[in-house]
Every structure is written in structure tokens, then in C-alpha cells.
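Visitor: Provided below are the primary sequence and the corresponding predicted coordinates.
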Amino acid sequence: MDAATALALLEWQREMGADEAILDAPLDRFAEPIRPPAQAEGPPPEPPRPELPGLEGLAARAAAMAGKAATLDDLARIQAGFEGLEIRRGARNFVFADGNPAARVMIVGEAPGEEEDRQARPFVGRAGQLLDQMFAAIGLSRTAVDAENALYITNILPWRPPGNRRPEQDEIDAMLPFVARHVELAGPDLVVLMGNTPCQAALGRQGILRLRGQWTTAFDRPALPMTHPAYLLRTPIAKREAWADLLSLKARLQAGVQP
């Protein structure tokens, strides 16, 4: 068959509607292996990451967990098991509280430092030693057995932030339900907000040098903002104002707590 004849036959087949070549032997296309689609060159795609709960979801989960605590021991166990904050992975210990839970005065600080992280107790470093001296001057101590002369101490964060940095807002928001439940279960007459972070958590405000010495309400109780002992170590001249705040606290206790 010459080329002209072959072309004429192909043209005839096209006109008759033939659009597929027919092999000499039948082909079972269902038996062909399924080939994966070709992938573009480059690194393989990353697996999808699990979605982390938003800040509101994290705080809501913390509130639900804190609400289940009927005692301070319950709260410590539940809070220690809260997985919402990354800082817990770099801390040595969970730091819950120290002192007498029956105390009339509850101090709320910021977060554990290096020594607090090591001993699993709040306010035990240099700032903690100064705090003990300050409150001893008005007859209060974390080691006192009777509630009238006792102190109960906790922090907004129970884990030490990396490098002793200040707590971030999402960390404060996540721990606030636990702190509120902590105050509710301890039932102090007065709360001392020791520094900017507790004021931000309880009052939604900062600027401790403006807030200090002014009685307010936090956690449904009378509250007194005070400068943190760490600030007093750096700025000794500010101890005069801190002493005035201590005298105000003593007078409030002696007069009887009023809403």
C-alpha cells in the first residue's frame, strides 16, 4: 500500500467517525494500574496542624475547669493539669500558694522567679524576703497560725515565664479564672494586688505608681494595689510610699472590713 492510498483510507475512517485506534488484541483498561497524579517539584506539603483554641476558648476552658474545684486542694490539682500555656513546659515546678489559707489578707503577685520555681513556693527570693519584712512590720506573717496575723500568698501565673519576662496578656487571661476561684475558695477579707500584673488581671488597668495606695474592689473584695518588692529593691526611696500603704492596710484591718 502506497502512501497516497494509506492517507485516503485514514481520511475515509475520519469521515466515518472513527476517532480511536483499534489494536490487534483487546485491551482490558480496568486491569491497568492506577497511577498517582504527577506532583510538582519541591518539598512535600506540610501535614495540617491541629487548630489551637482561641483566647476566648482557652479562658472558657479554664473557667470550666476552675469551677469544678470544691477545695483549694482540688484547685491546685486541676490547675496543675491545665495544658493551655506553653510556659509550663519550661518551668521546673508548679507554684500554687504559700501561707495560711485562712488568713484575712491574701497577696496576689505576678509570677514565680528563679528561686520560686526551684522551691515551688511564691515570694521566696530577695523580693520575697523583703515582702516578709514589710508585712512583719504590721504584725502579719505567712507562718502565723491564727488568721488575724496570717498571710496567704499566690501569683497570677503558677509557672515561671522564660527569662523572668513579664506575663503576656493571653497568659493572664487564661489564668484569671483560676485566680478568681482561688480567692473565692480562700475567702480573705482583703486582697493586696502586688504590682502591675495583678492590677491588669483584676482591674484591667496598669500604672502601679498611680494605682498604689488607692483602695478599690477586686474579686468582689476590698483590694489595695501596692508596688512590688522587686521594685522597692531597685528604688529604695519608694519604700516610704510602701510603708504608708502598709499602715493603710493595718488600719483597714483594725477598723473592720467594709465593702
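Guide: Looks like it came in fine.
Visitor: all contacts plus neighbour counts: C-alpha atoms, from now on.
Guide: Will do.
Visitor: burial of Glu114, as a residue count?
Guide: Counted with other Cα atoms under 10 Å, residues neighbouring Glu114 total 17.
Visitor: tell me how far it lies from Gly128.
Guide: 12 Å (Cα to Cα, to the nearest Å).
Visitor: mind listing the strands for the stretch 151-259 of the chain?
Guide: Using DSSP state E, counting those that start in this stretch, the strands found in the stretch 151-259 of the chain span residues 151-155, 190-194, 216-218, 221-226.
Visitor: adding distance to Ala242 and mean neighbour count, write those strands out as TSV.
Guide: As requested, the strands of the stretch 151-259 of the chain are exported to TSV (distance: least, Cα to Cα, whole Å; neighbours: other Cα atoms under 10 Å):
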stretch	distance to Ala242	mean neighbour count
strand 151-155	17	24
strand 190-194	11	25
strand 216-218	17	17
strand 221-226	7	23
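Visitor: can I get those strands in a markdown table including distance to Glu11?
Guide: Listed next are the strands of the stretch 151-259 of the chain as a markdown table, based on distance: least, Cα to Cα, whole Å:
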| stretch | distance to Glu11 |
| --- | --- |
| strand 151-155 | 90 |
| strand 190-194 | 95 |
| strand 216-218 | 93 |
| strand 221-226 | 97 |
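Visitor: then this one, side by side with the first:
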Amino acid sequence: MRININFLQTGGVPLTNDLMATIMDAILTYNVLGDLAGNLTIISGCTITGQNVSPGVVIIDGDVLYFEGGTIVSTVYVHTEEFTKTFQDTTDKVLIIKKTVKFGSGATNHNWDDFIRLSTLKELQIELDGKADQTQVDNHEDRLIVLEKKTAPIINGGIVWAWFKPVAEIPAGWKECTNVRGKTIVGWNPNDNDFSTIGNSGGSKTVQLTVGQLPKIKFQYTRTLPWAAGSSGGFGGGGNQFNISTQDTNELGNNTPINIMIPHTIAAFIEPNF
């Protein structure tokens, strides 16, 4: 709706109630700016210099209001002033209600820090021109989908990484995976009972060999036997006899466990904690 009122005419303009109602409708149309801007916004002026704010125009609860400015305090309020006039029927009535925003306290207060200065349409257009277009947004979305798939083991848990810094420096969102301390990680194999259950532990740093684990070996030695049974004994059949007994050889080895550790580098393992 667009209203043009041509007051500058000769003959006397009739200031009727209909004309005044039309003027009020035109004025109320400007309050649409309040709905467009949003509550507690600055649409003009209100420049801050040190501890002072210049006059300007603000939006409060959908009303476009003049702000008188002044020394900054924490809250502002809407000051309402009524002007009474004597009508033609000699009765006094409120004709004008003037609302002004001021620093201070009133029936309803608003925090000054909650007010936001709106950018101009030109500034918004310049910002929009520098933003990504829909194709770029779609490309970023596709990349995010791929990234989510790649990072799913981290987000959902179940993954550990080697950490080569002190445990005290593990970053936020991560924690040490303590159940792999002093252990290596072996691949899962459903066809081998030793490696078919995820989370199972096994193995040791050393092994103590048993007799059954020793390699097969033979010792060659020279033996001396008496003459055949029924002979008169001795090496040549004489009267000397052998003194036969069983003797143990000297012990070899110290029964020390064998170190079977592979060459390694020490690291802590960390897992997601978010």
C-alpha cells in the first residue's frame, strides 16, 4: 500500500477522522521494519564513542523507536510520555503517545549488550558475493560425507593409534588404551583358534624350554666291553674283571628362560574418548 496525502493545497484541508486514520495506517506500515529487523536491533545511529552512544533508531518488540543516546549503562527502557489536548467538545483526552528509548531502568528493561547493529543491504550483498555458491556447497557436502565414512572408526570407537609423546600430553578427546600396555597387536584370523577372538590376550616375553621342546640330538662316544659271556673275563681272558657302574656327565646350561621379544619401539596406544 502506498499513500500520498497532498496537504499543500488552497481552500483548507479537512482534517477529518478518516484522514487521521489514513495517516495512522501509513505510520503503522513503517513498523513492518521492526518485524524485518528483529527484536533488539540497531538500524541507525547509536555510534559508540568511549562511554557514550549517539542518538539513533532501534527496534524493541516490533516498534521502531527513537533512541536518545547518552552515557552507557547496562540497561535501557522505553520511556512513554502522553500529551493531552482539549477536543472540540471541550473534553481533555490523550492525543499523542510518545515513546523514546533511554539508558536507565523502567518497568521493562533490556540489556544494552543484547542489541545488535544490522548490516546494510549493500554490506550483506558484498558478503554474499564472497560466499560459496551452491555447487561449492554441494562439493563440500560430498567431501564431508566421505570424511565421515573415513573417520567413522574414530567417532564410533574401536580404533587405537600409536602415541610417541608422553602420556600426560595426550590431547583432549583421547585417552590411553591401557589394555594393550606392554603388548603387540596381532591380526584376527577366524581359522586359527589362537587368533579367532578379538580382545583375547596371549604370549609371553620369555619361554622356558622343556625336554620335549629340545631338538633331537645324538652323542657319539667310545665304549669298552668285556669278552663274550662264558669267557674267563679280562681283556685277554685273564683274571682281571671290569668294575661296571653308571655315571652322569657334567650338567650344561643354567636353565635360563629364552628371550623371544622381537625388535621394538615403545609407544603408548590411545583411543577416542568423546
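Guide: Looks like it arrived, so ask away. In this text the structure is predicted, and so the values were computed from the model without any measurement.
Visitor: care to give me the TM-score?
Guide: The TM-score (TM-score structural alignment, normalised by the length of the first structure) is 0.17; 81 aligned residues with a Cα RMSD of 6.2 Å.
Visitor: shared neighbours of Glu114 and Gly128 of the first structure, anything?
Guide: Listed as contacting both Glu114 of the first structure and Gly128 by Cα atoms under 8 Å, 6 or more residues apart in numbering is no residue at all.
Visitor: helices of the stretch 51-200 of the second structure, residue ranges please.
Guide: If DSSP state H, counting those that start in this stretch is used as the criterion, the helices of the stretch 51-200 of the second structure fall at 121-129, 134-156.
Visitor: stretch 111-126 of the second structure: end-to-end distance?
Guide: 30 Å.
Visitor: and for stretch 117-127 of the first structure?
Guide: Start-to-end span of stretch 117-127 of the first structure (Cα to Cα) is 14 Å.
Visitor: one step back: between the helices of the stretch 51-200 of the second structure, which one is closest to Val94 of the second structure.
Guide: Closest to Val94 of the second structure of these, according to Cα to Cα: helix 121-129, at 38.6 Å.
Visitor: and the contacts of that closest one?
Guide: Counting by Cα under 8 Å, 6+ apart, no residue sits against helix 121-129 of the second structure.
Visitor: mind checking how far Glu176 of the second structure is from Ile155 of the second structure?
Guide: Taken as Cα to Cα, the span from Glu176 of the second structure to Ile155 of the second structure is 16 Å.
Visitor: how about Ile145 of the second structure?
Guide: For Ile145 of the second structure, the distance to Ile155 of the second structure - Cα to Cα - is 14 Å.
Visitor: what's the answer for Val53 of the second structure, then?
Guide: Separation of Val53 of the second structure from Ile155 of the second structure (Cα to Cα): 49 Å.
Visitor: who has more neighbours, the two?
Guide: Remark: of Val53 of the second structure and Ile155, Val53 carries more neighbours, 18 against 14, as counted by other Cα under 10 Å.
Visitor: give me the distance between that one and Lys102 of the second structure.
Guide: Counting by Cα to Cα, the gap from Val53 of the second structure to Lys102 of the second structure is 11 Å.
Visitor: list the contacts of the nearest residue to Lys99 of the second structure once chain neighbours are set aside.
Guide: Once flanking residues are discounted, Lys99 of the second structure sits nearest to Thr80: 4.6 Å by Cα to Cα, 6 or more residues apart in numbering. Contacts for Thr80 of the second structure (Cα under 8 Å, 6+ apart) come out as Ile97, Lys98, Lys99, Thr100.
Visitor: quick one, which of these are buried?
Guide: Neighbour counting with 16 or more other Cα atoms under 10 Å marks Lys99, Thr100 as buried within these.
Visitor: how about the contacts of Thr80 of the second structure, which pair is most distant?
Guide: Ile97 and Thr100 (10.0 Å).
Visitor: that's all I had, so thanks and see you.
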